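**Student:** attaching a predicted model along with its sequence, questions to come.
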Amino acid sequence: MKGAFSVTEKKIAIAIDGPAAAGKSTVAKKVAEKLHYVYIDTGAMYRSLTYKVLQDNIDMKDENAVLNLLKKTNILLDQHFDVYVNNEKITAEIRTSDVTDHVSLIASYPSVREEMVTRQQKLATDRGVVMDGRDIGTRVLPDAEVKVFLIASVEERAKRRHEENVTKHLPSNFEQIKLDIEKRDRMDTERTASPLKKADDAIEIDTTSLSIEDVVNKILSLVQEVE
């Protein structure tokens, strides 16, 4: 494989989709670093809003209330992969189990997704971005030059999430994580607004038996093929 793009070469958009714990964020960060691109974690944007809903005691079953909160909330993702809401750094806080348990509901609201998609598309206007999520190739960046859909078995995804929690010294129960991932998959694929779905022109990569570097190199190879 040829070396990664230099910063002077043509900038493109790379969309990486897939279910929870398929390795999207880790892979996307590394691809962005190799290409000197901007990494946009759309999942962190929904988590940030969920965190704010919980902090402000907003009725999360009230779509309008959640949307109104979003419109008053500034979400910033910086080049160091830190996340800020209204200038408050919440990188770690959005990864708590409380946020994880409620983010699918918040992300299911059509009006909320519409607002988020508008923000995400603006971030990608100048290209040179790697964006990961669940509807990037189908809804946010349907014209992305490279689209990838990462998959992995539920068992493997639960194992990864469990090991990540252990490494971070967070409480973790492997069997519960499996159940949570299966529930998240159902919610993401069955929601009405922008469900988790592989774009027709996306390349599917099963990461179950691949290392992070293997997946990154596969995506970089796809990037090199773009004319």
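**Tutor:** Great, that's in hand.
**Student:** CA atoms for contacts and neighbours, from now on please.
**Tutor:** Will do.
**Student:** mind jotting down where the helices sit in the chain?
**Tutor:** Under the criterion DSSP state H, the chain contains helices at 24-35, 42-55, 63-71, 97-107, 110-123, 154-167, 174-190, 212-224.
**Student:** which neighbouring elements make contact with the fourth one?
**Tutor:** Packing contacts for helix 97-107, counted by 3 or more Cα pairs under 8 Å, 6 or more residues apart in numbering; DSSP states H and E, involve helix 42-55, helix 174-190.
**Student:** show me the one of those helices that comes nearest residue 36.
**Tutor:** Closest approach to residue 36 among the helices and strands packed on helix 97-107 is made by helix 42-55 (18.6 Å; Cα to Cα).
**Student:** how many neighbours does the nearest residue in space to residue 73 that is not next to it in sequence have?
**Tutor:** Spatially, and ignoring its direct neighbours in sequence, residue 73 is nearest to residue 86 (6.2 Å; Cα to Cα, 6 or more residues apart in numbering). Residue 86: 12 surrounding residues under other Cα atoms under 10 Å.
**Student:** put this beside the first:
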Amino acid sequence: MSLFNAHSNESNPIIPVVTIDGPSGVGKGTLAQYLTCKTGFHLLDSGAIYRALAYGAVQNSLDGTNLPGLVNLALNLPVEFMSTSILYNGVDVTASVRTEEVAAVASTLAAIPEVRSALLARQKAFAQAPGLIADGRDMGTVVFPDAPVKLYLTASAEIRAQRRVNQLKNQGLNANIRKITQDIQERDERDSNRVAAPLKPAQDAVVLDTTHLSIEDVCQQAMSLLWQKGLIK
């Protein structure tokens, strides 16, 4: 498939954005990587930005009560994305920021309006030609509300927990599915009820329940939607 050259004129290009929102464990990251490869668009993993912020907060002994420190860190976050790696101050921290502990801190920090505001401009700056695949929790509702294609992925907490257990086992790690299920449910509750950018589908988002879908099915449905919207041909 090839891309349409979507723009209004040379001085005012329209950057096509595809947003993929939803809670953890629904397949957002896999779908985002797939669409990035198929379209040649840039990739924004907003969750990785918040995880990098959480990692930096832990490294700098900043907790939720130190609002000035957190906002300053967010404004000057030394994070870079190189292919599938996440660099913090030039050091590869990809494995470190993917832990459940860092994810829990990231979810807590993401509920702070001032922190979200400080990271908003950085996320918007990822929208560059030829286009952007934006993976997160508020990509379609807050960061890119005018995106022509918005997807919202969901799945049961039990299925998502089992997927996480399988992922950890493949890494040679032990996992307690009961605790992981509880952590997922608590994170969903926190993300859905926060005042700043709560986790929810955009009004014009296409909702895909991946509980009983293979990743191949999800990718095929997403590609069909991009074709329908004229982003690929």
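**Tutor:** Noted; the coordinates are in hand. Worth saying up front: this structure is predicted, and the values here are computed from it rather than measured.
**Student:** what value does the TM-score take for this pair?
**Tutor:** Taking TM-score structural alignment, normalised by the length of the first structure as the basis, the two superposed chains have a TM-score of 0.93; 222 aligned residues with a Cα RMSD of 1.4 Å.
**Student:** if we can go back for a sec, pipe the helices of the first structure into TSV and attach distance to residue 80 of the first structure per row.
**Tutor:** Shown next, in TSV, are those (distance: least, Cα to Cα, whole Å):
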stretch	distance to residue 80 of the first structure
helix 24-35	10
helix 42-55	14
helix 63-71	23
helix 97-107	22
helix 110-123	16
helix 154-167	19
helix 174-190	27
helix 212-224	19
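**Student:** output those helices in JSON lines; the columns should cover mean neighbour count.
**Tutor:** Shown next, in JSON lines, are those (neighbours: other Cα atoms under 10 Å):
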{"stretch": "helix 24-35", "mean neighbour count": "21"}
{"stretch": "helix 42-55", "mean neighbour count": "22"}
{"stretch": "helix 63-71", "mean neighbour count": "16"}
{"stretch": "helix 97-107", "mean neighbour count": "18"}
{"stretch": "helix 110-123", "mean neighbour count": "16"}
{"stretch": "helix 154-167", "mean neighbour count": "17"}
{"stretch": "helix 174-190", "mean neighbour count": "16"}
{"stretch": "helix 212-224", "mean neighbour count": "17"}
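**Student:** between these, which one is closest to residue 81 of the first structure.
**Tutor:** Short answer: helix 24-35, nearest of the helices of the first structure by Cα to Cα, at 8.4 Å.
**Student:** against the second structure, where does that closest one fall?
**Tutor:** Using TM-score structural alignment, helix 24-35 of the first structure corresponds to residues 28-39 of the second structure.
**Student:** list the contacts for the residue most central in space within the second structure?
**Tutor:** With distances taken as Cα atoms, centre = their mean, residue 136 lies nearest the centre of the second structure, 2.5 Å away. Counting by Cα atoms under 8 Å, 6 or more residues apart in numbering, residue 136 of the second structure touches 19, 20, 21, 22, 28, 45, 46, 47.
**Student:** one more time with 7 Å, if that's ok
**Tutor:** When contacts are counted by Cα atoms under 7 Å, 6 or more residues apart in numbering, residue 136 of the second structure touches 20, 21, 22, 45, 46, 47.
**Student:** what distance do you get for the fourth one to residue 83 of the second structure?
**Tutor:** Right, residue 45 of the second structure. 11 Å (Cα to Cα, to the nearest Å).
**Student:** same thing with the first one?
**Tutor:** Going from residue 20 of the second structure to residue 83 of the second structure by Cα to Cα gives 19 Å.
**Student:** alignment lookup: residue 101 of the second structure to the first structure.
**Tutor:** Per TM-score structural alignment, residue 101 of the second structure is aligned with residue 98.
**Student:** cool, residue 115 of the second structure as well?
**Tutor:** So residue 115 of the second structure corresponds to residue 112, using TM-score structural alignment.
**Student:** what about residue 230 of the second structure, how many residues nearby?
**Tutor:** 14.
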